[in-house]
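no sequence for this one, just the structure:
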């Protein structure tokens, strides 16, 4: 059973924030998220970290400025997720504004895998249209592409790497590398997404071109702030930590979208998701737009997603968005089928005593019918349900299977795979990732051996306490704090990974409940310690709740029939066996 616990916060930070004008509830919320001074909440562009602090950004800008002057052909090598797609769109849009000769290539995940591989380099060098690139620019990949960069160098193509992933023991022999996580980079924000990195490089390039007098002829400088809607989308969708610098990027991008200044593709994706751009939040970016964009890379080709983001034609954008929406529907159906299969497999394994969920520290699943593009989502769903490190496999190349893993906070997945690899040489063909997510490749015949080895490592690293899901909340609210004003205030802020949206918990009587829309539960709740009653909703749940609950909830301004009222969004609940006041 999950444990509900309030977030702790430094008292001195709370007092400082409260003393500087924040009401107690907001001071408590922000203090619990590491905010110590009001200045840390500022989201003006003037507060962005300067690009000169990002190692090699100015050097890459000089190389790109030379390439533009010399009419060199530039080819952006993208990744097939939302971060890679938005990063590619930022690069294409900015470089074209600067007058560059530029195109892009995104690997098909099923044919070429991830990153700048030697195969992708050869494909770039032999483009059928005769447009052979002089320079390859990676976005959201490349830091691990040692062999790919070597191949490009041998074929006479220069490589410029922009990435944000952690480097391995060996860096590629690229002409320039910009990555906040590379050795000797002192950039304070280590959590830039790939789209954030290329945006910073484009800022540096504009400054370099300005210094060279490139904009004197017509007196017009490209407005790179127009790209912030793309930066916001990629940053939120890639689930990077929303430190203060990333919050500025996301907040500024959202403001553009709300003011009707988003690009045609983002507006089209919002329309197909039936969302109002004027009320867009990080939720829309992460849970509405991101999945639709990702669906192209998961089931088809991310070229479709990139074309949606680089077109300025609304009709074209609407057509592509409709295709992305259909792909996302297909993805949901495939994922639902796979999830049902996975749960049956788990139940069967438990009955056969092959896997006892309560005692097992990890879950590894494989089915030859599963779709490689959806296994990461399935791993995430199962991890949420069972609170265990989970790796899900699907067929890869002949004789191989590819796995995608998701982990819990106390278990560093990439390090665990490294331990398996060292203790069982040759068992894992290749792997990579970070603490929360990782990917790997095995021979199909070695799946059971890997599952046993991974479970052994998991048991050595995890304790029973680690396997208990902890739900952190921002505590209870009194009646004066729990109001529509708070809901509206919180909706204006940027929340996400590392800066979680506030949730609260309290004890309620369930006075009324009914199913609405055939799949949601509408409730009327009364707090134990007051006479105040609240409207609430529990999405995708139709079983009636017990009469007394301990509920975890978020607050929302609910608009219906022209009226705006406070609504509680229930995220979790526990039955209370005996009345406690």
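Thanks, I have it. Note that the coordinates shown come from a computational prediction; the quantities given were computed from them, not determined experimentally.

alpha carbons only for contacts and neighbour counts from here, please
Will do.

residue 535 is in what secondary structure piece?
Secondary structure assignment for residue 535, by DSSP states H and E: strand 533-538.

show me what that strand is packed up against.
strand 520-527, strand 563-575 (3 or more Cα pairs under 8 Å, 6 or more residues apart in numbering; DSSP states H and E).

same list (the ones you listed) but as a markdown table, adding distance to residue 386 and mean neighbour count.
Compiled in a markdown table, the helices and strands packed on strand 533-538 are given as follows (distance: least, Cα to Cα, whole Å; neighbours: other Cα atoms under 10 Å):
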| stretch | distance to residue 386 | mean neighbour count |
| --- | --- | --- |
| strand 520-527 | 23 | 20 |
| strand 563-575 | 15 | 17 |
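
another structure for you, compare them:
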């Protein structure tokens, strides 16, 4: 069953909705969505809807930007070799790409370096600095990394290499003494928008360089517009992939970038899109979801289990043939990543269920000598989502003394602060509130586990960490139309900080439940108020849904337009489902009766006693639903194609129990844990006392 207790329906003041709708000449649905996102007055709401580049701030408002520009220009004029040092994720790869493109175009002697995740791990390191220095580099510009590299910066300086840091990660108390440190999260930085991605900060540096070149550093909107036309598509990919909140500058960047990506001329991006099935002769709309769930994993894959430099080569490619080869390589690497991820996930779940008592713990810390550390971050995310706990996965890979870890958290626990509290047990650490990386010595692992457990026990707010499903508003039958779809689309792009609007559609009757994609997904045909509505439920097959024809339900859903062969139709995209209040009341009454049949031996009416063929069908359905000799089922799962009623199924289960065909234990309101018992001789189902029934 789905957990309705986590549904939170937002409410809005009707007068405020009406006033905002009238002032901006928008629909009440659009007004409700804006109010939910904090835009309650016409000025802020209009600015949010317009998404104009007037909100792109002067890059020189970033602390140390003038120093970064001055030192970079010195290197450009003197012909010094510059090396761009980036991270191996999408944010880092796109940062390296735009910085390299810009500097190369302006005649720089420029190279780039991305550390190998497997051998070097995250961030700057002495060995990499030595290698870069030996190549003749005298200036390193970091992108999406470097804010915690205090010792690395000192070392580089000692061997004659200057470093400019551009980063967006959380700062520590000791800011590195680099030539410049450009990071909107610096405590002393008064930049108006703090949530830029790493590639967003890199973009600000090349914009500042261009303003210096074209306009002596003074802000010029036309210069910024030209820079957007050249680079905003890659900035958009990195911003979405790094799950940055799509508000403020990020919203403007991504909105503009998605339009540019619709018909991008960058050979590498086109090749990657084509490899995922995009047909530029008949392109579908490029959305933030497509970038986040289809494009980003392919770029990330080579950084996880391959060579992140290949993604940079893709974006810098000038030959379509070369780009196609690299794009296919990224797709193949991503398939291998998926296989590794699933193997590690299953092993981690098994480890948790065998060795951990989740009810008594506040954090999950797991380690292994054979997990690929490039994949453990994704697995940590899946574990955190499954168990609703912070999780840390650490890979020692063989007999290694140093383990590399990835951590994910839940709302209510700041990971960066948690790891800082355990810093004396770690070699390195860094990251954000909800995601971080670390390295730890094997002989300090247990001490780290203990300290982290103590910290989470004291600081984790369990009430805050419970993942709630926030619903924007109830939607009526007459609002399920193209006008509402257009109202919703005015708020895009959607992503972190601006979730896709979610509605609740109440008291709808299921007419049909149909399988999709070989049973991986489901399609529901609903009816209410004389209208029918197509609803798609991704990631749940018919059995997992547990609903059938005739059920009255409430659906949590988004709303979209489906286009097929030139025809448009409205469809609902379901996120969750439950019985309507009235249906649930009736269901609970029937469930109570069934429990009394099964556990108290209550005698049913004769009309509720199943016949022999019905009992056989229910038993076969039970075997199928269990998938073995033991498992958890609901009565709803056993009702197949209307062949038996809820009450008759409950009576049949009681009969099976009385005849010792099964053992049955109630574990939740609707769920039973059932074990099939072996029996040598046949028994007449009507030998069960409950099958005698009674007259009404």
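Perfect, I can see it now. Predicted model only: the values in this text are computed from it and were never measured.

average distance between the strand holding residue 535 of the first structure and the second structure?
Compared with the second structure after the fit, strand 533-538 of the first structure shows a mean deviation of 1.4 Å (mean Cα distance after the TM-score superposition for the first structure).

check which residues of that strand are buried.
Neighbour counts over strand 533-538 of the first structure (16 or more other Cα atoms under 10 Å) mark 534-538 as buried.

and what of stretch 179-192 of the first structure?
Neighbour-count burial for stretch 179-192 of the first structure, counted by 16+ other Cα under 10 Å, picks out 179-182, 187, 189-192.

alignment lookup: residue 456 of the first structure to the second structure.
For residue 456 of the first structure, the aligned residue in the second structure is residue 454 (criterion: TM-score structural alignment).

I'd like the distance between its match and residue 380 of the second structure.
20 Å (Cα to Cα, to the nearest Å).

so for these two, which residue has more residues nearby?
Neighbour comparison, residue 454 of the second structure and residue 380: the larger count goes to residue 380, with 29 against 15 (by other Cα atoms under 10 Å).

helix, strand or coil: sort out the residue mapped onto residue 512 of the second structure from the first structure for me.
Aligned counterpart of residue 512 of the second structure in the first structure: residue 512 (TM-score structural alignment). With DSSP: H, G, I helix; E, B strand; the rest coil as the basis, residue 512 of the first structure sits in strand.

from residue 555 of the first structure, how far out is residue 512 of the first structure?
19 Å.

quick one: which of the two has more around it?
residue 555 (22 against 14).

in terms of helices and strands, where is the more buried one?
Per DSSP H and E, residue 555 of the first structure falls inside strand 548-560.

buried set for the longest helix seen in the first structure?
In the first structure, taking DSSP state H as the definition, the longest helix is helix 314-351. For helix 314-351 of the first structure, burial by neighbour count (16+ other Cα under 10 Å) applies to 316-318, 320-328, 331-332, 334-335, 338-339, 342, 345-346.

then stretch 451-461 of the first structure?
Neighbour counts over stretch 451-461 of the first structure (16+ other Cα under 10 Å) mark 451, 453-455, 457-458 as buried.

tell me the one of those residues nearest residue 65 of the first structure?
residue 454 (48.7 Å; Cα to Cα).

secondary structure element holding that closest one?
For residue 454 of the first structure, the element it lies in under DSSP H and E is helix 447-461.

that helix packs against which elements?
Short answer (3+ Cα pairs under 8 Å, 6+ apart): helix 447-461 of the first structure packs on strand 363-366, helix 413-423.
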